[in-house]
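Undergrad: one predicted model, sequence on top.
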Amino acid sequence: MTAGVPTLLLLLAGAGTPRGLPHEREAVVGLAAGSGRPTSPAAPAPRYQPEDTVESVVSPGERFRIHFTRQGPHAVPAADADGSGVPDFVERVASTYERVATFYAGLGFRLPPDDTNPTGDDGGDGRFDVYLVDFARIGDGAFRQETCLDGVTRCTGFMLQENDFAGYGYPSDAEAVDTLASHEFFHAVQAAYRPGLGSIASEGTAVWATERFEPALDDLEGFTRGYMLTPDSTLALDPAGPGVAFSYGAGLFFQFLGERYGDGVLLALLEESVRQPEARWPVLLDTCLRRDFASSFDAAFALFATWNLGTGPRATTGFGYARGEGYAPVTTTSVGLPHAQERVRVAAAASRLFEVPGGASFVGASFEPEPGTDPAALHLVLAAVTDTAVLRVVTADGPDALRAQVAAGGATRVVVAVVDGRMEGLGRYGRLCIAATGQAASCAPLEAQDAGTVDAGRPVDPIDDPRTPADDGGCQAAGGPLAGALVALLLGGCLRARRRSRAR
């Protein structure tokens, strides 16, 4: 077997694990295969002390071997209520990893291959190894990759997990172990296909996986602010430095994919990564969406940006996310009416959002790309909203002129989003104009009607492309995936989604 590049994942929070902060950050550790396990003096911290007696037990389903010590800083809690001779905390870890692995296998995902290594430390056998060690409150879990069966794909490694969670921000050991096992073990699932997808795909899908495993956990909810604070940042490139929180926040995009297209789109993404080992994840996703879901990256991202208008206090029954009330609200820029801005920049796989007063009969907007700019994959979204609901949404799509209007009666605000659905490329500039009925502006509404309004109560999902037959299972044509479909939702504040009673 060829040695891969081990990866150490550490938390960015200095003390404890506040909800909504990343569990870990990635750093390349140059260790030879088999020398990085925490039982070795050559391993990077956290590792066991030379005087520690390290024991191990096999999980109930025999997929995992859990390693622990009862002494020193890495000691696990000693409680053994069932008198089995194995600490209760260790038994909880063992059973949780089994539940996580069974769940992911049930969704169709590959599990890590056997790690038997006759020339190095494999933890004693071919089972996946979990080492309980003290992260000293600067981390709480890590997956370290060791070897790949063909040097590129089908990789495996081992897990490090906090030994007691003392002083961390989790409400219980059960929630802590569920969160860490589901998130970190999904990194091992990713490696079983192809590592190296980048932090947005790696961390984003792991955040999705935790939510899919147990929706009652708060990880996704906490991480959403990492994306929603800066929706104008591109999903097409991994952030650097402190921007790592954005990668975790990108879990919201993968949550959208799962809700809109089903679990199969996440599975297809990883499977496609083996077929195209050099391709970037947006390209892999676009391939899967076109081949299997009659969609595209562009269409998916434009709809994702639309769903993001209905989160937090504006979560609305029938609009977007099933549990959007628990997600952070998207950041907008408030401007007055009329508003004209000569050079608005929007990055690939990003959106720029402006918010203006509502109350007028109609609010219209236009976005005119600078001369010579390719208008493909540009979208203009107008949403009439209140503080507690999304009332109506209208969308205009490139490559035609981006010009739309939305009925603003009963709305306290109107959100205008310029969305770029490309998978790569430099930012594009254009002139934005927003005006209400009766205002002298080039983008003011021209007619006293909203021709795009659909039947009251119709969900915004799905948005169909009228150029694509409904029974066509083939790929969507490139360019203008929403094809000028004017989608509106008339719901009213009384239909606002019920907020979950679970404590945050």
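TA: Yep, that arrived. Numbering: from 1, shown residues only.

Undergrad: every contact and neighbour count from this point should use C-alpha atoms.
TA: Noted.

Undergrad: which residue ranges form the helices in the stretch 51-200 of the chain?
TA: For the stretch 51-200 of the chain, the helices defined by DSSP state H, counting those that start in this stretch cover 88-106, 173-191, 199-213.

Undergrad: do you know which of the ones you listed lies nearest A444?
TA: Closest approach to A444 among the helices of the stretch 51-200 of the chain (CA to CA): helix 199-213, 39.0 Å.

Undergrad: what helices or strands is the helix or strand hosting L220 leaning on?
TA: Using DSSP states H and E, L220 sits in helix 219-228. In this structure, helix 219-228 packs against helix 199-213, helix 244-249, helix 251-261, with contacts taken as 3 or more CA pairs under 8 Å, 6 or more residues apart in numbering; DSSP states H and E.

Undergrad: try this one side by side with the last:
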Amino acid sequence: MTRAAPPGIDVADVVTGTADTGDDRVASRFVSDTDLVAEVGDARVAPIDVVSGPDLVAEAGDARVATIDVVFGPGDARVLPIERPGARRRGTLVALAAVLLLPGLARAERPTEGGLWPYDPKDILATHDHPDGLRVHYSVDGPSVVPLADLDADGVPDYVTRVADTAAEVLALYRDVFGLRPPRSEAEHDLGSLGGSEALDIYLVEFAGAADGHFGHDACDPDACAGHLLLENDFAGYAYADLAEAVDTVVSHELFHAVQAAYVVDPPVWFSEGTAVWAERAYRPDSRDFLRLCDAYLADTGRSLFKPPAGPVPAFAYGTALWWDFLIERHGPEFVDALLQVGGTPDLPAAIAELLLGRGDDLRAAWLEFSAWNLATGPRAGARDSHAYAEQLAGVIAEQDGSSLDDDDRFFSLTARYYRLDHPGGPLWFGLAAPAPGLEFTLQAVAGGAPDGPVEPPQLAWDGADPEPRILADLPAGGFWLAAVNPVLSDMSIQAHLCAAATREALACVDPLPAPGSTGDDTTGEGTTGDDTDEPAPPERDACGGCRTGSPVLAWLLPLLRRRRRRVP
């Protein structure tokens, strides 16, 4: 939700800036060093030192109070679609200043009243009423003028008719397929007819590139809110393929915010924006916006699902749509209503875990499968189960890539990290510097022994409870992907130093082997020699130390690996 400035402050006069459009992020930047000072009564708000660059740092005296990664428009303002690398748009950062100055919900002014995106006095306004309880407000002349083509000669611009018809279809989908509540009406909050009727109001306005849609609150009670929609007046200069794609995308997204508001007042952004992006695909299965934003999640799977980066609305929050789509496909359309009913729970991740348990599911199991599906996306899709649109995604990014791996880091709750290994063939060793209980590992082969490409189902799975170096399996040469997944819901991360290599000596995270001849079996202390002196013997227990194998091919290998070999003296 858009944050309002304190009373008496004209935020529009405070600061403006530019919005940069890169490959997959819209980075808003202030272009001058300006101290923002706001007065509320006699109390002065701490000055905000706005620095140039992609990160905005707010300072109160010498204390740094916030680092804000400004990626997209604030609150419910829709993300700008990407036009082309290096393109630039001018945009007003008024809403951002409002976020900085006063957190909290407030009644949003409508474009006819002023607000962040007002109609210009030169706009000549008209309305179009849809029989399903919708009213579209638009300009026939002025800065917010809509495309005026009227091919059916009904006196209403075709673009306006398209917006109204699409909104009606979207609301019918939410009601009939998913069983969702309708948006709250003005009458339910005793607001009168704010838009001239009791219909849900949609305003077509010129965003000047700052956003392309917005849901604003008119009033809230403790449980829900009523509001109105804003939509770009013509989408000129935006990256959508055509007006149909633009309207389908933005209307379905913003109307889902209106539906959310019928359940919960102020849900966390990773839930509100992620489920709204899911709704885009629910209405339009070929949604490019959905795919693009899911790629933003796949680019950062080491970040906890419920802790997006700092900033008003980071791309990661939108990209959590991938998780919501996975869960809804797993549990059916009625699951959406159940999700929204718990959307206002203070500990939302725990509430979702309880919701899954009530449906015979388990968050840990669901997260492990979700993480496995995410690996099988983009160039690694096609050889195992995954998302229906897996090949259209960009795919995950390898944390490390090579013949061995060595990673010492924290693994946060509900995350996954992926490592690609070029294996020369033979034993594959794995070890941990210390136990890492709760961390789960899988090993997946690249199909056909290729260095990279479609991955097969997991061949081995094990946990981090046992840190001892061990041979996972004797494997053919080729590419393999190792996944490290934290499926545990917790505020604490898991510290782990893991390593894998083709030989015991190459494991970087464990103590090196004693030098040959330093110990022996006989009383003289002299070492013995034999055929195995250059290769340490596998442990007597299961070679993988608790691995779970899912491959029939490997099932016959494990007994061979259990054979006791003479230890190096």
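TA: It's in. This structure is a prediction, so every number in the text was calculated from the model and none was measured.

Undergrad: need the TM-score between these chains.
TA: The TM-score (TM-score structural alignment, normalised by the length of structure 1) is 0.77; 437 aligned residues with a CA RMSD of 3.4 Å.

Undergrad: pick the most buried one from the helices and strands packed on helix 219-228 of structure 1.
TA: The highest average neighbour count among those, using mean count of other CA atoms under 10 Å, belongs to helix 244-249 at a mean of 28.

Undergrad: what comes into contact with it?
TA: With contacts defined as CA atoms under 8 Å, 6 or more residues apart in numbering, helix 244-249 of structure 1 is touched by 21-22, 25, 199-201, 203-204, 207, 220, 223-228, 238-239.

Undergrad: burial of the equivalent of M228 of structure 1 over in structure 2, as a residue count?
TA: Matched by TM-score structural alignment, M228 of structure 1 corresponds to L298 in structure 2. Residues within reach of L298 of structure 2, counting by other CA atoms under 10 Å, total 24.

Undergrad: need the contact partners of stretch 175-190 of structure 1.
TA: Applying CA under 8 Å, 6+ apart, the contact partners of stretch 175-190 of structure 1 are 92-93, 96-97, 100-101, 109-112, 140-143, 145, 156-159, 161, 165, 170, 202, 206-207, 209-210, 213, 217, 219, 270.

Undergrad: equivalent range in structure 2 for that stretch?
TA: With TM-score structural alignment as the criterion, stretch 175-190 of structure 1 aligns to 245-260.

Undergrad: from P476 of structure 2, how far off is the closest residue to L356 of structure 2 other than its chain neighbours?
TA: Excluding the flanking residues, the one nearest L356 of structure 2 by CA to CA, 6 or more residues apart in numbering is D362, at 5.7 Å. Separation of D362 of structure 2 from P476 of structure 2 (CA to CA, to the nearest Å) stands at 34 Å.

Undergrad: circling back to that earlier point, mean distance between the helix holding L220 of structure 1 and structure 2 after superposition?
TA: Helix 219-228 of structure 1 differs from its equivalent in structure 2 by a mean of 1.5 Å after superposition (mean CA distance after the TM-score superposition for structure 1).

Undergrad: so how far is that helix off the chain centroid?
TA: Computed by CA atoms, centre = their mean, to the nearest Å, the chain-centroid distance of helix 219-228 of structure 1 equals 8 Å.

Undergrad: what's that helix in contact with?
TA: Applying CA under 8 Å, 6+ apart, the set of residues contacting helix 219-228 of structure 1 is 19-22, 179, 207-208, 210-211, 245-252, 326-331.

Undergrad: tell me how far V177 of structure 1 lies from D80 of structure 1.
TA: From V177 of structure 1 to D80 of structure 1 the distance is 17 Å (CA to CA).

Undergrad: between these two, who's got more neighbours?
TA: Neighbour count, other CA under 10 Å: between V177 of structure 1 and D80, V177 has more, with 24 against 14.

Undergrad: hey, where'd the strands end up in the stretch 301-450 of structure 1?
TA: 333-334, 339-346, 350-357, 362-369, 378-385, 390-397, 402-407, 413-420, 428-436 (DSSP state E, counting those that start in this stretch).

Undergrad: which among those is found nearest to D52 of structure 1?
TA: strand 350-357 (50.2 Å).

Undergrad: how big's the offset between that closest one and structure 2?
TA: Mean for strand 350-357 of structure 1 is 1.6 Å (mean CA distance after the TM-score superposition for structure 1).

Undergrad: how about the strands in the stretch 1-150 of structure 2?
TA: Secondary structure of the stretch 1-150 of structure 2 by DSSP E, counting those that start in this stretch: the strands cover 17-21, 26-29, 34-36, 39-40, 43-44, 48-50, 55-60, 63-69, 88-91, 124-130, 134-141.

Undergrad: now the last one on structure 1. Mean distance?
TA: This points to strand 134-141 of structure 2. Counting by mean CA distance after the TM-score superposition for structure 1, strand 134-141 of structure 2 comes out at 0.9 Å.

Undergrad: quick one: that strand aligns where in structure 1?
TA: Using TM-score structural alignment, the residues of structure 1 aligned to strand 134-141 of structure 2 are 64-71.

Undergrad: how about the matching stretch, which residues are buried there?
TA: Buried positions in stretch 64-71 of structure 1, judged by neighbour count with 16 or more other CA atoms under 10 Å: F64, R65, I66, H67, F68, T69, Q71.

Undergrad: so what touches that stretch?
TA: So stretch 64-71 of structure 1 is in contact with 52-59, 74-78, 90, 93-94, 97-98, 123, 127-133, 163, going by CA under 8 Å, 6+ apart.

Undergrad: and the residues you listed, which are buried?
TA: Buried members of the contacts of stretch 64-71 of structure 1, scored by 16+ other CA under 10 Å, are 52, 54, 56, 58-59, 74-77, 90, 93-94, 97-98, 123, 127-133, 163.

Undergrad: so how far is A483 of structure 2 from A168 of structure 2?
TA: Shown here: A168 of structure 2 relative to A483 of structure 2, a distance of 44 Å by CA to CA.

Undergrad: which residue lines up with F319 of structure 1 in structure 2?
TA: Match for F319 of structure 1 (TM-score structural alignment): D385.
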